[in-house]
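[1] Pasting the sequence and the predicted coordinates here, then a few questions.
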Amino acid sequence: MVDWPTPLVRDIARRRCVIVVGSGVSRHAKGVNGEIPPTWDKFLTECNTELRGGPQNHISDAIAQGDLLHACEWLHRAYDAEWSAKLRAKFSAPKYAISDVHRLICRLDARVIFSLNFDDIIDRAAQEIYSGTSIKKTYQDPDVSEFLRGTERYLVKVHGSLDNPIHMIFTQKQYARARIAASAFYNAFDSALMTHTFLFLGAGYRDPDINLILENQNFTYSESYPHYFLSSAGMHDDLKLSLRSNRNLQVIDYDKIDDDYSGFKLAIENLLGLVEVQRGQIASSQEW
């Protein structure tokens, strides 16, 4: 059983929580031939292996050292015009089906979901659960800040999507360029961090996605009220303390149970049950 913090359950129930989904959520989907979407480091490793002339040692070393931004930049340059096709072959062509995990996350009914993923699995789940009423935005949309004050349900693609590969954020250079070109989104992101609780699901603390968002978006605030990061059990207490003190992230443990992380689904089911009870109490008392 996951020890879900009461303030988090309350904020989700009151739709004061932004849910951020990463590649660990996508891994619960299956393609037509049983494929699962690759994690970023696995994708880069496969791209390096499939290079004409064989894998490049400096790229392998960068991946091994966790320097995924440079590895991606070099692979992007090596594949050149073939890069978009490579992305779609890995993240779209397998026709990944919506998983129960994606549906459970959408049933939490957060008003805003941020997706760090390029695939469209959570996008399709949102349209299914919300009967086609979910509004999708990408970071470069001029009206993306609508999610701050709008009353609809929003899915925001933080790093772009396969629909428009040229605007996907995959490297340090692309990120730096986006910070200037899409300043409206990043200003809205900063505002959301101050006014909402964030819950990170399926995101690794070593992933460049998380590092860039937390460090470049000035995630460390002076107030003690934390944001939350769901992680499989086993993280050292020292690391948990560092994430809390440096990034204002409180780690929530769950038992992954097996190599398929089936415990993740159980954890979200448990959270959904708590949120539904809380919403029932709010409706009964009318203490909005």
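    Received it, and whenever you're ready, just let me know what you need.
[2] going forward, measure contacts and count neighbours with C-alpha atoms only.
    Will do.
[3] what's near enough to touch F185?
    By C-alpha atoms under 8 Å, 6 or more residues apart in numbering, F185 lies in contact with 139-140, 144-145.
[4] swap the cut-off to 10 Å and go again
    138-147, 156, 158, 178-179, 191 (C-alpha atoms under 10 Å, 6 or more residues apart in numbering).
[5] and if you look at Y205?
    Contacts for Y205 (C-alpha under 10 Å, 6+ apart) come out as 211, 214, 229, 231, 239, 243.
[6] I105 versus that one, what's the distance?
    From Y205 over to I105 the distance is 20 Å, taken as C-alpha to C-alpha, to the nearest Å.
[7] can you check S242 too?
    In terms of C-alpha to C-alpha, S242 sits 27 Å off from I105.
[8] So if I had to pick from the two, which one is more boxed in?
    The neighbour count for S242 versus I105, taken as other C-alpha atoms under 10 Å, is higher for I105 (24 against 13).
[9] Against which helices or strands is whichever strand or helix holds that one packed?
    I105 belongs to helix 100-107 when assigned by DSSP states H and E. If contacts are counted by 3 or more C-alpha pairs under 10 Å, 6 or more residues apart in numbering; DSSP states H and E, helix 100-107 sits against strand 17-21, helix 23-26, strand 112-115, helix 121-129, helix 262-285.
[10] Okay, one more to line up with it:
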Amino acid sequence: MSINWPQSLVPEIAERRCIIVLGSGASAGSLSSDGKTRPPNWSKLLIDAANLLSADDKKVVLALVANEKYLDAAEIVVNRSNEADYAEFVRDVFVEPRFEHSEIHEQVLALDAKIVVTTNYDDIYETYCKTGKGSQGYNVCRYYESHALNDVRSKMRIILKAHGCVSDPQRTVLARTQYHRAQREHTQFFNLLDSLFLANTLLFIGCGLADPDFNLLLESTNIKCPSAHPHYAVVENGVPLPLRQATRTVYNVECLEYEAGQHQEVVDALKELNNKVSNWRRTHS
């Protein structure tokens, strides 16, 4: 099956009224410098992090992950592991492999959105943006930095890192309590994110509906304002109908499905979307 891009989404992207939100799946196609390792999804990240815990805590975390209760598992990892050990774990997972960018990163950059929000700790996308044609035009703002509003008002393309970065592992956000603390301590950033999410169309790429990053981002942002224009999430098919309906009703997010496990379909679909956006920009400039 192929992703059927809504016709109304094309001008939203072309006229830069669409914010692209990147989750862990966007980096799944990246490879380490030795060609042996890929960035983990949420399940693998939490399973590996469970090795930082005692045997009893690890058993609980693995059971929670098996039931896709990722936020609960993350809470145990964060609260029961040694802080220094956890920071070192984040570096080992996301820095040491020296990941290359993926084809999805290439296609997202080509869409040339004004704003990309990412919940990923890795710096793969922003590193890629700072090469080639993106070298002069991109600025990165992490949730604990203060220049996000200035960036939005500038001509720069910007990357907002809502859950922190490998550059400061102890400020990465994994658990719900960490996210709520980040909101309290960095109100300006998250208020801005609220406003941006209300005023723009969102396109989620690499965010599963059960992923903590997807749920935390939507939990913190009031995007329930009635609108005839939905937001969109590229997801594997097979999402239960009640979950799809709830996501649409509560958050106004419509699922754009592709065949489960066939991630090349996402790349091909993004290439098609890029062609449509490029044609729109040429004919409406």
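    Here it is on my side, so go on. Quick caveat, the model's predicted, so the values are computed rather than measured.
[11] Would you give the TM-score for this superposition?
    Superposed pair, TM-score by TM-score structural alignment, normalised by the length of structure 2: 0.92. Supporting alignment: 281 aligned residues with a C-alpha RMSD of 1.8 Å.
[12] tell me the angle of the helix holding I105 of structure 1 relative to strand 17-21?
    Relative orientation of helix 100-107 of structure 1 versus strand 17-21 (axes from the mean of the first three to the mean of the last three C-alpha atoms, to 10 degrees): 160 degrees.
[13] just curious, which of the contacts of F185 of structure 1 is nearest to Q281 of structure 1?
    F147 (26.5 Å; C-alpha to C-alpha).
[14] how about the nearest residue to that closest one, chain neighbours excluded?
    Using C-alpha to C-alpha, 6 or more residues apart in numbering and skipping the chain neighbours, the partner closest in space to F147 of structure 1 is Y154 (6.2 Å).
[15] So what's the residue count around the one you found?
    Using other C-alpha under 10 Å: Y154 of structure 1 sits among 24 other residues.
[16] now the helices for the stretch 151-288 of structure 1?
    Per DSSP state H, counting those that start in this stretch, the stretch 151-288 of structure 1 carries helices over the ranges 172-181, 183-195, 208-216, 237-247, 262-285.
[17] can you put these in CSV and add distance to D41 of structure 1?
    Supplementary listing: these in CSV, determined by distance: least, C-alpha to C-alpha, whole Å:
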stretch, distance to D41 of structure 1
helix 172-181, 15
helix 183-195, 25
helix 208-216, 10
helix 237-247, 21
helix 262-285, 21
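[18] quick one, which of these is nearest to D255 of structure 1?
    helix 262-285 (5.6 Å).
[19] what angle do that closest one and helix 100-107 make?
    Comparing the axes of helix 262-285 of structure 1 and helix 100-107 via the same axes, to 10 degrees yields an angle of 20 degrees.
[20] and helix 262-285 of structure 1, what other elements does it pack with?
    Packing contacts for helix 262-285 of structure 1, counted by 3+ C-alpha pairs under 10 Å, 6+ apart, involve helix 6-13, helix 23-26, helix 100-107, strand 227-232, strand 249-254.
[21] can you tell which of those is closest to A78 of structure 1?
    So among those, helix 23-26 is nearest, using C-alpha to C-alpha, at 24.1 Å.
[22] mean shift between the closest one and structure 2?
    Following superposition, helix 23-26 of structure 1 is found to deviate from structure 2 by 0.6 Å on average (mean C-alpha distance after the TM-score superposition for structure 1).
[23] That helix maps to which residues in structure 2?
    Using TM-score structural alignment, helix 23-26 of structure 1 lines up with residues 24-27 of structure 2.
[24] ok, the spatially most central residue of structure 2 to A63 of structure 2 distance?
    With distances taken as C-alpha atoms, centre = their mean, the residue of structure 2 nearest its centroid is G23 (2.4 Å). Distance, G23 of structure 2 to A63 of structure 2, using C-alpha to C-alpha: 24 Å.
[25] Any chance of the helices and strands packed on helix 262-285 of structure 1 in JSON lines with distance to G34 of structure 1 as columns?
    What follows is these, written out as JSON lines (distance: least, C-alpha to C-alpha, whole Å):
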{"stretch": "helix 6-13", "distance to G34 of structure 1": "33"}
{"stretch": "helix 23-26", "distance to G34 of structure 1": "13"}
{"stretch": "helix 100-107", "distance to G34 of structure 1": "15"}
{"stretch": "strand 227-232", "distance to G34 of structure 1": "24"}
{"stretch": "strand 249-254", "distance to G34 of structure 1": "26"}
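[26] which one of the ones you listed is the most hemmed in?
    The highest average neighbour count among these, using mean count of other C-alpha atoms under 10 Å, belongs to helix 23-26 at a mean of 23.
[27] Run the chain-centre distance for that one.
    With C-alpha atoms, centre = their mean, to the nearest Å as the basis, helix 23-26 of structure 1 stands 7 Å off its chain's centre.
[28] just stretch 189-196 of structure 1 next, same as before
    On C-alpha atoms, centre = their mean, the centre of stretch 189-196 of structure 1 falls 16 Å from that of its chain.
[29] Over which residues of structure 2 does that stretch lie when aligned?
    With TM-score structural alignment as the criterion, stretch 189-196 of structure 1 aligns to 193-200.
[30] what comes into contact with the matching stretch?
    By C-alpha under 10 Å, 6+ apart, stretch 193-200 of structure 2 touches 12-13, 16-20, 115, 117, 143, 148-149, 152, 160, 162, 187-188, 190-192, 202, 217-218, 220-227, 229-231.
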